[in-house]
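Q: got a structure for you, letters missing:
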């Protein structure tokens, strides 16, 4: 049981309550029917969510009642069990919306990837905080990356690229603990090259990279200023623009700036080996990324990427959700149409409006001010988690705290971007807001394990 010395961070608890409460209110509005019975009516979406919120309270009490040492001592076992639950989907999983990511328990469906996030964060914290582990050594870095990568390997083929992306955010705690910028920079290059390859061909991406690298190396060798280097890259981009089109122009700028940033972050006089390595990575990522996009991603995922990148327009088909979401948010104006008064919401124009697209309900009914309030609440929660993580004396606690921060941040940013049409629709729920038991319970477990660890920070060493 929680001891008398426990000190709960009530600011975090309050932010959790506000987000869950505001989320339920919008789920209620998005799923309201003409006949209201009870907020606990299990035949209604809002009734089911009410029951799930009550179960979350039970989870919170259970999490806070367990000794803090338990989460560190049994982190590896929890992680292994979560991996087994992910593997089990290939045999016993139920397909929903094109992804075999669920277990059918009869009374409800359970998505194990939501619980695997907390399990992976615990396992990573357990490994990094081990006295025998030196994160500066390559073999230990590789093992840490393996802990993060295994869930990705199990989840991505379901296919569920959204959940797979979330696990990659756990690289951030490693960076906080001293992992070389090389990995972060490599990730930035990979993401930039992947997106650019979707706009232009892998061949043109590789040619651009070689051209920019040659010019950069010459100017660096001649000790030219950074501004001149950037100006040269922009000149190359404009040149390509006049020869080809606007997409090539933007791609050259993005790729050039990423390469410049990456090379400048390396404190070495001899940059030629690093430039050659970058070129190898860019060319490898461009062709492998194109292969993955065409052969691993489902057609619906490819279509969503193409819509966001402007290569495809389909407001009546695969792009319908995003188009209607933008209409709903835009129609809200400054103050919104009022709770339960949204015409787009009541008309059910936005599919999945109570789940992944719940923020469109906020935008329509609460307007810019209400949407800003939600963003502020999430920002405050993220800042609070950052503060909690930094004040931990235990490395296990700190690494886990950064894991929580990373997972919530990637969910929040991608979901909002997805609803606004900035990111493709990848099925990532808004934490504590979106309808669904697995997501709500998974986020609750994730957050309140940190609350428990923090409550014992003066005694748990």
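A: That came in fine, so what should we check first? What you are looking at is a predicted structure, and each value in this text was computed from that prediction instead of being measured. Residues are numbered from 1 along each chain as shown.
Q: can we go C-alpha only for contacts and neighbour counts from here?
A: Will do.
Q: just the strands in this protein please.
A: Taking DSSP state E, the strands of the chain run over residues 94-96, 99-104, 109-110.
Q: Determine how far the first one lies from the middle of the whole chain.
A: Its chain's average C-alpha position is 22 Å from that of strand 94-96, according to CA atoms, centre = their mean, to the nearest Å.
Q: same deal with stretch 112-122?
A: Distance of stretch 112-122 from its chain centroid, counting by CA atoms, centre = their mean, is 13 Å.
Q: out of the strands of the chain, which comes closest to residue 218?
A: Counting by CA to CA, residue 218 lies closest to strand 99-104 out of the strands of the chain; the figure is 49.1 Å.
Q: I'd like the distance from that closest one to the chain centre, please.
A: With CA atoms, centre = their mean, you get 20 Å for strand 99-104.
Q: Quick check: buried residues in that strand?
A: 99, 100, 101, 102, 103 (16 or more other CA atoms under 10 Å).
Q: contacting residues for residue 15?
A: Residue 15 makes contacts with 377, 380, 381, as judged by CA atoms under 8 Å, 6 or more residues apart in numbering.
Q: most neighbours, which of these?
A: Most neighbours among those, by other CA atoms under 10 Å: residue 381, with 22 neighbours.
Q: hmm, back to that, return the member of the contacts of residue 15 nearest to residue 335.
A: Using CA to CA, residue 377 comes nearest to residue 335 of the contacts of residue 15, at 17.5 Å.
Q: next, the one to line up against it:
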């Protein structure tokens, strides 16, 4: 009876969008990795064969997730979160180094990336914490504790994989939805702008501009007792941050990170070196025109000109073979999935499931936004895959768990139609 209730109350729009994206993703992986000789789609020596295996494994995983009582995830959220942190910490001792990053546990010919599973574990932990009726994010103590939940996995992931660490910061949007003061978002947004501006212009010009703007703002608002001390503190912080950017950029960032920013900001041109990926990505996407070259007909794809095309740069296959129209359809599907999850999150009867729904939407959004922006050369290459689309067993299984845990939570409530 419980399984029948789950099936009848399950949101089939989310399920349909999930299936559609997974199938279309596999088709693009197949195109990006198809060898000259014909082989079985289950050939585990081929990338598309391995991805098909992961898709098949996802089916019983979904059945298990939908069979579990929805309260299980809330009850054991802390245990799941601690387990994910231990798995991340274990990478420093037992992790396998791949391309200079120790992100994987080696399991035979396969690899397990715990950072992918830490996303839904952190989402559960944050939902559990914010679900407490006593938590009020207008109070500093609760703000720091909530941010601490996000900082724990970030601290363990950032040394090996800054791109994955970036994903966890997206859940600050969830905190904002639940009452975090807006100045946190404005501070983060301002810091990003100052960082970029400091790489493009001399710091003294930025500081003088900030001083002029603060003075104008102070004069405009002095009638409401604007605190000159606060304005002075803001100016000092902006100045200190601006002058520290060059030191951090030169001494904290690794060389390949500096190169990627310089390429993105137009401070360096290196079409054969660090800028090769982005340049080839733009060529592949642009060559598709309006309708694309057709499935399995992409010359850039077949020629292997775009490195990592089956993973981080999978969207270039869409752009080349399916064109602008096909790319817009994929973008529409992702936006539809994210908006549907947000809609369902607002209809939840418990704060725990509502917060978790927003976490799912935030994680999917930041992955989708960063990956597509990266492929189009609007964002540095940071190794963020396209959800449900890029090759990777850990990613597919983790996103499946992330989404279907919420599907189960939503199915447990009484629909309000």
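A: Here it is on my side, so go on. Note that the coordinates shown come from a computational prediction; the quantities given were computed from them, not determined experimentally.
Q: now, which of the contacts of residue 15 of structure 1 lie within helices?
A: 377, 380, 381 (DSSP state H).
Q: In structure 2, what residue corresponds to the last one?
A: So the one you mean is residue 381 of structure 1. Under the alignment (TM-score structural alignment), residue 381 of structure 1 pairs with residue 337 of structure 2.
Q: Report the buried residues of stretch 93-102 of structure 2.
A: Judged by neighbour count using 16+ other CA under 10 Å, the buried positions of stretch 93-102 of structure 2 are 95, 96, 102.
Q: In structure 1, point out the residues matching it.
A: Mapped onto structure 1 using TM-score structural alignment, stretch 93-102 of structure 2 covers residues 91-100.
Q: all helices of the stretch 51-200 of structure 2, in order?
A: With DSSP state H, counting those that start in this stretch, the ranges of helices along the stretch 51-200 of structure 2 come out as 71-75, 77-94, 114-130, 140-157, 162-169, 172-177, 183-200.
Q: ranking the ones you listed by burial, who's on top?
A: Mean neighbours per residue, mean count of other CA atoms under 10 Å, is largest over these for helix 114-130, with a mean of 25.
Q: What range does that helix cover in structure 1?
A: Mapping helix 114-130 of structure 2 onto structure 1 (TM-score structural alignment) gives residues 112-128.
Q: Which residues does the matching stretch contact?
A: By CA under 8 Å, 6+ apart, stretch 112-128 of structure 1 touches 71-72, 75-76, 78-79, 82-83, 85-86, 101-103, 133-135, 144, 147-148, 151, 155, 163, 167, 170, 395-400, 403-404, 407, 438-439, 441-443, 445-446.
Q: related to what we said a few turns ago, reformat the helices of the stretch 51-200 of structure 2 into a markdown table and put distance to residue 268 of structure 2 next to each item.
A: Output for the helices of the stretch 51-200 of structure 2, formatted as a markdown table (distance: least, CA to CA, whole Å):
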| stretch | distance to residue 268 of structure 2 |
| --- | --- |
| helix 71-75 | 48 |
| helix 77-94 | 34 |
| helix 114-130 | 32 |
| helix 140-157 | 29 |
| helix 162-169 | 22 |
| helix 172-177 | 33 |
| helix 183-200 | 12 |
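Q: quick one, which of those is nearest to residue 37 of structure 2?
A: Each of the helices of the stretch 51-200 of structure 2 has some distance to residue 37 of structure 2 by CA to CA; the shortest is helix 114-130, at 33.0 Å.
Q: Once aligned, what mean separation remains between that closest one and structure 1?
A: On superposition with structure 1, the mean distance recorded for helix 114-130 of structure 2 (mean CA distance after the TM-score superposition for structure 1) is 0.5 Å.
Q: ok and that helix relative to strand 101-107, angle-wise?
A: Between helix 114-130 of structure 2 and strand 101-107, the angle comes out at 100 degrees (axes from the mean of the first three to the mean of the last three CA atoms, to 10 degrees).
Q: Let me know the angle separating helix 114-130 of structure 2 from helix 77-94.
A: Relative orientation of helix 114-130 of structure 2 and helix 77-94, computed by the same axes, to 10 degrees: 150 degrees.
Q: Residue 34 of structure 2 matches what in structure 1?
A: Mapped onto structure 1 by TM-score structural alignment, residue 34 of structure 2 lines up with residue 32.
Q: whoops, I mixed them up, residue 377 of structure 2
A: For residue 377 of structure 2, the aligned position in structure 1 is occupied by residue 421, per TM-score structural alignment.
Q: what's near enough to touch its match?
A: Contacts of residue 421 of structure 1 (CA under 8 Å, 6+ apart): 308, 322, 323, 326.
Q: Near residue 109 of structure 1, how many other residues are there?
A: If you count neighbours by other CA under 10 Å, residue 109 of structure 1 ends up with 17.
Q: Identify the residues contacting the nearest residue to it once chain neighbours are set aside.
A: Distances taken as CA to CA, 6 or more residues apart in numbering place residue 103 nearest to residue 109 of structure 1, at 5.5 Å, with adjacent residues excluded. Under the criterion of CA under 8 Å, 6+ apart, the neighbours of residue 103 of structure 1 are 89, 92, 93, 94, 109, 110, 111, 112.
Q: how does it look with 6 Å?
A: Contacts for residue 103 of structure 1 (CA atoms under 6 Å, 6 or more residues apart in numbering) come out as 93, 94, 109, 110.
Q: in the stretch 351-461 of structure 1, which spans are helices?
A: According to DSSP H, counting those that start in this stretch, the stretch 351-461 of structure 1 carries its helices in the segments 358-390, 395-419, 437-455.
Q: which residue numbers in structure 2 go with the shortest one?
A: It refers to helix 437-455 of structure 1. Aligning helix 437-455 of structure 1 against structure 2 (TM-score structural alignment) gives residues 393-411.
Q: Please tell me how far that stretch is from the chain's geometric centre.
A: Distance of stretch 393-411 of structure 2 from the chain centroid (CA atoms, centre = their mean) equals 15 Å.
Q: what's the answer for stretch 397-407 of structure 1, then?
A: The answer for stretch 397-407 of structure 1 is 13 Å, by CA atoms, centre = their mean.
Q: mean offset of that stretch relative to structure 2 (after superposition)
A: Stretch 397-407 of structure 1 sits 0.6 Å off on average (mean CA distance after the TM-score superposition for structure 1).
Q: how about that stretch, which residues of structure 2 does it hit?
A: Per TM-score structural alignment, the counterpart of stretch 397-407 of structure 1 in structure 2 is residues 353-363.
Q: Can you tell me how far the residue positioned nearest the centre of structure 1 is from residue 403 of structure 1?
A: With distances taken as CA atoms, centre = their mean, residue 410 lies nearest the centre of structure 1, 2.7 Å away. Distance of residue 410 of structure 1 to residue 403 of structure 1, computed by CA to CA, to the nearest Å: 11 Å.
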